[in-house]
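Q: fold the following and give me the result.
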Amino acid sequence: MSANPPKADAWPPFKRVRFVLVRREPWTALPVQGLVLDWRKAGRRHQALVAYVDEALHPKRIITEWMPAEKLTPIRADPNVIDYGRSPWDRRR
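A: Model prediction:
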């Protein structure tokens, strides 16, 4: 038996990207992570309904708003890659 699993055992890639980085005003502000809930067309452009937490303004409130697609950067996730790094919930530094 091989140590490497066959390719048929891999998860299929995600068809849609739901995770995004949200660029905020001013443009020098650090982007926040968001989750796309829905899409719509507004004139010639597309908008996404995005849920995110802005730690600087409202640290414990989920903000949901329609944003132009130009403000979003997709975060591609591969379910077949396991990150063995430290958990983001690990408070020890």
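
Q: going by C-alpha atoms from here, please, whenever you check contacts or count neighbours.
A: Noted.

Q: residue 35 is in contact with residue 53, isn't it?
A: No. In this structure, residue 35 is not within contact of residue 53 by Cα atoms under 8 Å, at 10.0 Å.

Q: of the two, who's got more company?
A: Using other Cα atoms under 10 Å as the criterion, residue 35 and residue 53 rank with residue 35 on top: 19 against 16.

Q: skipping adjacent residues, who's closest to that one in space?
A: residue 19 (4.8 Å; Cα to Cα, 6 or more residues apart in numbering).

Q: run a quick neighbour tally on the one you found.
A: With other Cα under 10 Å as criterion, residue 19 counts 19.

Q: alongside the first, I'd like the structure of this one:
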Amino acid sequence: MSKLNALATTLIRSPILWGAAISFCFFALIHGGVIADVNVVRYLAGHWVEYVEVVMFCVGMAALLLKAGDFVKQRRHVGHQWLEPIPEGGQNPA
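A: Reported below is the predicted structural model:
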């Protein structure tokens, strides 16, 4: 695997990247006026500490979703037979 592919894979699998992107979109909706509920603005965008809390929540949820995806991917391969069956007469010790 080339270094560029490894870097791309690392970035795509990064919960910090996905959490930051989700929280950015969420706050863009709030500041764009799409989400105008008083309670949402008050409790999720009223102070800089609340911004940090929402970003940390989004990063945590992204990490959990990425781990759930890994779990599903690994679960599909549980029944797969990775080794060949033992040949008749046993294996060659050499």
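
Q: let me see the TM-score of these two.
A: The TM-score (TM-score structural alignment, normalised by the length of structure 1) is 0.26; 46 aligned residues with a Cα RMSD of 4.6 Å.

Q: assess the claim that the residue nearest to residue 35 of structure 1 and residue 38 are in contact.
A: No. Using Cα under 8 Å, residue 19 of structure 1 is not in contact with residue 38; the gap is 11.9 Å.

Q: what element comes up after whichever strand in structure 1 runs longest heading to the C-terminus?
A: In structure 1, assigned by DSSP state E, the strand with the most residues is strand 32-42. Scanning forward in sequence from strand 32-42 of structure 1 by DSSP states H and E, the next helix or strand is strand 45-53.

Q: residue 15 of structure 2 against residue 66, yeah?
A: Yes. Counting by Cα under 8 Å, residue 15 of structure 2 touches residue 66, with 7.3 Å between them.

Q: which residues do the two both contact?
A: Common neighbours of residue 15 of structure 2 and residue 66, counting by Cα atoms under 8 Å, 6 or more residues apart in numbering, are absent.

Q: next, the buried residues of the lengthiest helix in structure 2.
A: For structure 2, the longest helix by residue count, based on DSSP state H, is helix 48-76. Buried residues in helix 48-76 of structure 2, counted by 16 or more other Cα atoms under 10 Å: 51, 54, 55, 56, 58, 59, 60, 61, 62, 63, 66.
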